[in-house]
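**Student:** how would this look folded up:
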Amino acid sequence: MNNFTLGCAYRIITPSLGTLLYGYPNKRPADKVNDDLRCNVMAFGYGKPDSVLISMDLCSFPEPVANRLAVEINSHTNIAKEKIAICATHTHSGPCLSTIVGWGDFDTDYFENTLIKNMLDACDEAINCAKEVLLGVASTDSYVGINRREILPNGQVTLGQNQWGAFDPTMTVLSFIGKDDKKPFANLIHYGCHGTAAGHATPITRDWSGIMVDRLTTETGAFTMYVNGAEGDVGPRLSNGKTVGDISLMTELGGIAANDAVKAFKKIKTYRDVNYSVITDEIKLPYKPFPSIEEMEAKVEAMGDPEKLWPMSQLVRSTLLKRIEAVKKGEFKSHMVINQVIFAFNDVVIVPFGFEVFSEIFLRLKKYSPFENTLGISNSNAANAYLPSLDQIPRGGYEVTQFTGRNVYALADNTDDNIINENIRLIEMLLENGHIQ
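**Tutor:** Model prediction:
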């Protein structure tokens, strides 16, 4: 007998006024709350839930922070760390939980005294309210996002709008209804786009996705959660022609997203028992070898006075110094090792990535996947910078500089191929292990 159960809950995780909003290096102290930030939890399994998918209205958090959160959940609920996926919606109007040089200080007080407690409370409620459900799925095209790697006449890539750049318009809604009462119980929206529509504003906000979530909640009367897809090279399609705006522009775009989410939901005609599977395994991504000490020292010297550098250049300089130190100590790692978890619900497979993933990568993942609905999630269980597709690396630009210059160990240029193949291996193992779509 199929007894798949799902529980869901959220808690408010809005920081105090005066908090420095994270996402851009210019200082933006929060002066008011436009809408509350949330920690949203879905807990699921056969019988009592044994896995959780969490979506927080935050920009991102590094792997050590995600690990700490998973340890807290494991200790509190006894759910295995390996079956926990914690992702960020990527709003740029929330608190800083990053440790990146030049991007502000980690908000320890917020993390310890607001985020952890509320996350655990939401996990408790989600687990305790779990009930048997049926699942329906539908998608629609949405033009809330647009490729943001605008190419200038001189060939330089800047942050803006690129009408011909890679972009996945698919918005997918998973709708869960009670197995007995057939009433809407929970919704999960998947779509890829940066949360920067209000990126120049000073209020705290979930950005455009908050309006979408609230609308589908009202339409269905059910808990609604959003997870971000391929947002690495996708920004909001703002009417100002830019990739950042204010509350007014955010509200405008959020209304479009809300309409699209409701449209997708209304396309769902069939609900089925849920066949659920989870797979966990290590995936390995090769690193590049270090350049010579002489080459790196020359680059540092050419940068000049570090006090006069922009935050991105400060970050690159800091990374170069760490690489020089690693070479002197004879330290080198051959691979990044990621503890991956993948969830499957009927013909839907959810694949978390600890990167801001470029569109082509998730489009290829969907193409190669044997599942009808393959939903890749960015900024999950880590924030290891951007993950560009190989074709974009020669173009350079902000995201590519982050990919090549943010971390001490730089991933190989063809990491897109490597990470796709590793995840397809695990997706195919789900079917080999008996998952039924």
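
**Student:** switch to C-alpha atoms for all contacts and neighbour counts from now on
**Tutor:** Fine.

**Student:** Next, the contact list for residue 89, please.
**Tutor:** Residue 89 makes contact with 55-60, 195, 226-228, 379, according to C-alpha atoms under 8 Å, 6 or more residues apart in numbering.

**Student:** Which residues does stretch 231-251 contact?
**Tutor:** The contact list for stretch 231-251 (C-alpha under 8 Å, 6+ apart) reads 143-149, 159-161, 167, 192-201, 207-208, 211, 253, 355-359, 378, 386-388, 399.

**Student:** got the end-to-end distance for that stretch?
**Tutor:** Taking C-alpha to C-alpha, to the nearest Å, stretch 231-251 runs 19 Å from one end to the other.

**Student:** repeat for stretch 282-298
**Tutor:** Start-to-end span of stretch 282-298 (C-alpha to C-alpha) is 37 Å.

**Student:** hang on, the earlier thing: quick check: of the contacts of residue 89, which lies closest to residue 261?
**Tutor:** residue 226 (10.4 Å; C-alpha to C-alpha).

**Student:** hang on, the closest one is in a helix, isn't it?
**Tutor:** No: the assignment for residue 226 (DSSP: H, G, I helix; E, B strand; the rest coil) gives strand, which keeps it out of a helix.

**Student:** So it sits against residue 53, correct?
**Tutor:** No: at 10.9 Å, residue 226 and residue 53 do not qualify as touching, with contact defined as C-alpha atoms under 8 Å.

**Student:** So which residues of the stretch 1-150 of the chain form strands?
**Tutor:** Shown for the stretch 1-150 of the chain, the strands assigned by DSSP state E, counting those that start in this stretch span residues 4-12, 32-33, 38-46, 51-56, 84-88, 131-141, 145-147, 149-151.

**Student:** Now do the second one: distance to the chain's middle.
**Tutor:** The chain centre lies 24 Å from the centre of strand 32-33; the measure is C-alpha atoms, centre = their mean, to the nearest Å.

**Student:** before we move on, what about the fifth one?
**Tutor:** Mean C-alpha position of strand 84-88 versus that of the full chain (C-alpha atoms, centre = their mean) differs by 8 Å.

**Student:** Tell me which other helices or strands that strand touches.
**Tutor:** With contacts taken as 3 or more C-alpha pairs under 8 Å, 6 or more residues apart in numbering; DSSP states H and E, strand 84-88 sits against strand 51-56, helix 63-77, strand 223-228.

**Student:** Specify the angle between the first one and helix 63-77 in degrees.
**Tutor:** Angle of strand 51-56 versus helix 63-77, following axes from the mean of the first three to the mean of the last three C-alpha atoms, to 10 degrees, is 130 degrees.

**Student:** Could you dump the strands of the stretch 1-150 of the chain into a markdown table with mean neighbour count and distance to residue 363 added?
**Tutor:** Listed next are the strands of the stretch 1-150 of the chain as a markdown table, based on neighbours: other C-alpha atoms under 10 Å; distance: least, C-alpha to C-alpha, whole Å:
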| stretch | mean neighbour count | distance to residue 363 |
| --- | --- | --- |
| strand 4-12 | 24 | 28 |
| strand 32-33 | 14 | 36 |
| strand 38-46 | 25 | 25 |
| strand 51-56 | 24 | 22 |
| strand 84-88 | 26 | 20 |
| strand 131-141 | 21 | 14 |
| strand 145-147 | 26 | 14 |
| strand 149-151 | 22 | 17 |
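
**Student:** Let's see this one next, to set against the first:
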Amino acid sequence: MKNRIFNVAILATTLTLLATSTALAELHVGAAIVDVSPTQFPVLVNGGMTSKTAEQIKTPVSSRAIVISDGSESIALVVVDSCMIPKVLLDDAKNRAAKRTKLKPDHIMISATHTHTAPSAFGALGTDADLTYIPLLRERIVESIVNAEANLQPARVGWGSADAPEFTALRRWIRRPDRIDDDPFGNPTVRANMHAARNPENVTGESGPEDPELSMIAFESHKGVPIAVLSNFSMHYFGDSPPISADYYGLFCNGMQNFIQQKYPDAKNVVATMSHGCSGDIWRRDYAASEPSPYENIETYTDALLGIATDTLQTIEYADADTIDMAETRFRLNYRVPDHQRLQWAQQIVETLNGELPKTTTEVYAREQVLLHDLQSTEVVVQAMRIGDIVIATTPNETYAISGLKLKQQSPLEKTMVIELANGADGYIPPAEQHPLGGYNTWAARSAGLEVHAEPKIVAAAMRLIEQVSGKPRRPLAQSKGPACQATLATNPLAYWRLDEMEAPIARDSTANHRDAMYEPGVVFYLEGPASTSLAAAGEVNRCAHFAGGRLRSAIGNSQANYSVSMWFWNGMPNDARAISGWLFSRDHAHGITEFGEHVGIVGNGEHAGRLIFKQGTENETLVGETVIPRWTWNHLVLVRDGSTVRVYLNGNEAPEIESDSVKIPSTAVDQIFVGGRSDNDSNWEGRLDEVAFFDRALSADEVKRLSAK
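**Tutor:** This is a model prediction of the structure:
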């Protein structure tokens, strides 16, 4: 009898522990909104080259907080209507919030929306931080976290995603090599810059990809009542006027809340927030579009984007998420400080200001050099958090769209959101390959001052944290092999470079021959390739590289006289820019042209403008095609070298564009090939290239046709 009672007692205890464990593992979510609008005027406003102030509030600016707990861990996600918020202020707010809640400081994420019409919390360019406003902002952020935790209730979580490509586009375009601009230091370094495509004749193409994904994490009570929605979109900002304003982010959040409250009358306290996706090189206007956007004012733009968001919200399926996790890392990065000569130049200009704020671009950047010299380095914070099968990663600055895509494409969890301007503000962080192209996003200042390799270090840190919180390894970075790609591989090329990389210097060979090639500086990555081909799987964007003065190089070994090259090309140069618009392919000794070399390109100005050209040696006759190739269009080329015969095919046409049976047989001693430029770096390619295959034999007409198939 005693044993029986004892066993019953053990069973009861076990059931109690299990019940307690289940209760502890249940997801709880709370949310709150706190007004962070200034109370004293005038107030400094961020977002411009020189200082400005505001005297009134057009729309309130807010701190919107979501606290999530599984009983053992709690995390907070906070989005604040501010242009940028420094790490020191945010660390202070986190420590204060931790003292008033159960949250740990390293389990709090605070990001800025990047509205350019909010009070200045961060000194950058010609605007200082508003020291009167900062204490109010800090305390109101803390208050939003405390209030959100007080509202915790059992909840379920869901994920939604939709593409909104008409609402985001590249604003950073690559300038023509003959139209380079000067930087603020008086040097002609600007090969790429924001909004350069306002005049299409000045540019050759976008400098990177966009990320059109509008992603959402939504929480509802067990009764199906919405609690909170966190949206994320990669679009720099839609400026409102006059300040103070929450920009389009505030309109979006209020519109989402109104929609939910109309559909769910019990959701009186629902909180909608929008975080900033990676968009340092992104804006709302598509300079490549033939027609202007129908969303030319902030209201029509926001309403249309909100329509996509609300449609997506209604498709979300909710589920229990019994565990959450969060990880953080901190590390130091150097600033690109001025050398002695530039520092002296800057100090002389700053001395003339006599303590006044700078009023010209030159004065702004002179002062920034002095400040960077004083700072030398900074600490950055990177985080990742998991909510069930959803993961969020952060970057502490204005990263480019490709940075977010790197994390999304490699994340082991399909549901991945990337929030930028989180936990600090160190301005633009371009990928390393963007620095040689210059432009505003790279000019050394607190708005863009970190070391050249800051971006890959930040992305690598975020990726490691994603692996840590998910417990799974990252996915490999490689696009799928569609039917056209498989057809190329079936033709047995000696090397096949798909040019789908996200960074330099290696172009992977997709064959089993392991003949990787090397990118030179002056190439940018992961742009859209030929859209009409089946090079990637259905529904997947085929990717390519854009060449802006750099080349792809490979030592192919001592080849026979017979060889072939296949590639897709997209010319960014107008025909009247120079004698040769650009060289596509070159086989010769490096750093010059010799009698043994041969080169394929497109004629620039003159009688044969826009036509393919084949040139051998230095004195031999030049062969020219018949078809004028339009700028900014995808085309396919195959060069076939068969002894003394040369044939160049365009777009799979049965008849060669260029043909000659009496060309000098090339030397097999030449083992260097260059794609996207000539061996002597003359008139290198300006535009996109994709799917480059090299064959150590002459292709047949049938093989050429298969390679050109769309």
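
**Student:** what's the closest of the helices and strands packed on strand 84-88 of structure 1 to residue 36 of structure 1?
**Tutor:** Nearest of these to residue 36 of structure 1, taken as C-alpha to C-alpha: strand 51-56 at 11.4 Å.

**Student:** and that closest one, what does it pack onto?
**Tutor:** Under the contact rule (3+ C-alpha pairs under 8 Å, 6+ apart), strand 51-56 of structure 1 is packed against strand 38-46, strand 84-88, strand 223-228.

**Student:** what do you get if the cut-off is 10 Å, keeping everything else the same?
**Tutor:** strand 4-12, strand 38-46, strand 84-88, helix 116-128, strand 223-228, strand 335-345 (3 or more C-alpha pairs under 10 Å, 6 or more residues apart in numbering; DSSP states H and E).

**Student:** I'd like those laid out as CSV, including distance to residue 187 of structure 1.
**Tutor:** Output for these, formatted as CSV (distance: least, C-alpha to C-alpha, whole Å):
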stretch, distance to residue 187 of structure 1
strand 4-12, 10
strand 38-46, 10
strand 84-88, 16
helix 116-128, 14
strand 223-228, 5
strand 335-345, 14
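
**Student:** Looking at structure 1, which residue reaches furthest from the middle?
**Tutor:** residue 294 (37.0 Å; C-alpha atoms, centre = their mean).

**Student:** Can you list the residue ranges for helices in structure 2?
**Tutor:** Under the criterion DSSP state H, structure 2 contains helices at 2-25, 87-100, 133-150, 247-263, 298-313, 340-353, 361-375, 401-410, 454-470, 483-490, 701-707.

**Student:** Would you mind pulling the contact partners of the second one?
**Tutor:** To tie it back to what came earlier, the one meant is helix 87-100 of structure 2. 76, 103-111, 121-122, 134-135, 137-146, 149, 378-381, 396, 422-426 (C-alpha atoms under 10 Å, 6 or more residues apart in numbering).

**Student:** Could you rerun that using 6 Å?
**Tutor:** Helix 87-100 of structure 2 is touched from outside by 104-105, 138, 142, 423-424, with contacts defined as C-alpha atoms under 6 Å, 6 or more residues apart in numbering.

**Student:** residues in structure 1 aligned with that helix?
**Tutor:** Helix 87-100 of structure 2 corresponds to residues 63-76 of structure 1 when matched by TM-score structural alignment.

**Student:** cool, and the last one?
**Tutor:** On the basis of TM-score structural alignment, helix 701-707 of structure 2 is assigned to no residues in structure 1.

**Student:** Give me the buried positions along that helix.
**Tutor:** 704-705, 707 (16 or more other C-alpha atoms under 10 Å).

**Student:** before we move on, what about the fifth one?
**Tutor:** The neighbour-count check on helix 298-313 of structure 2 (16+ other C-alpha under 10 Å) flags 298, 301-306, 309, 312-313 as buried.

**Student:** ok, now the fourth one?
**Tutor:** Of the residues in helix 247-263 of structure 2, 247-253, 255-258, 260-261 count as buried by neighbour count, 16+ other C-alpha under 10 Å.

**Student:** Let's have those in a markdown table, adding distance to residue 71 of structure 2.
**Tutor:** Shown next, in a markdown table, are the buried residues of helix 247-263 of structure 2 (distance: C-alpha to C-alpha, whole Å):
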| residue | distance to residue 71 of structure 2 |
| --- | --- |
| 247 | 36 |
| 248 | 36 |
| 249 | 32 |
| 250 | 32 |
| 251 | 34 |
| 252 | 32 |
| 253 | 29 |
| 255 | 32 |
| 256 | 29 |
| 257 | 28 |
| 258 | 31 |
| 260 | 28 |
| 261 | 29 |
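
**Student:** out of these, who's nearest residue 612 of structure 2?
**Tutor:** Distances from residue 612 of structure 2 to the buried residues of helix 247-263 of structure 2, taken by C-alpha to C-alpha, are shortest for residue 248, at 47.4 Å.

**Student:** how close does the closest one sit to residue 233 of structure 2?
**Tutor:** Counting by C-alpha to C-alpha - residue 248 of structure 2 and residue 233 of structure 2 are separated by 12 Å.

**Student:** quick revisit: now the contacts of helix 87-100 of structure 2 in TSV, with distance to residue 359 of structure 2 and neighbour count?
**Tutor:** Compiled in TSV, those are given as follows (distance: C-alpha to C-alpha, whole Å; neighbours: other C-alpha atoms under 10 Å):
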residue	distance to residue 359 of structure 2	neighbour count
104	43	16
105	39	19
138	29	21
142	35	25
423	30	27
424	26	26
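
**Student:** Now the one in structure 1 that sits across from residue 271 of structure 2 in the alignment. Nearest residue, chain neighbours left out?
**Tutor:** Mapped onto structure 1 by TM-score structural alignment, residue 271 of structure 2 lines up with residue 223. Excluding its sequence neighbours, the residue lying closest to residue 223 of structure 1 (C-alpha to C-alpha, 6 or more residues apart in numbering) is residue 186, at 4.6 Å.
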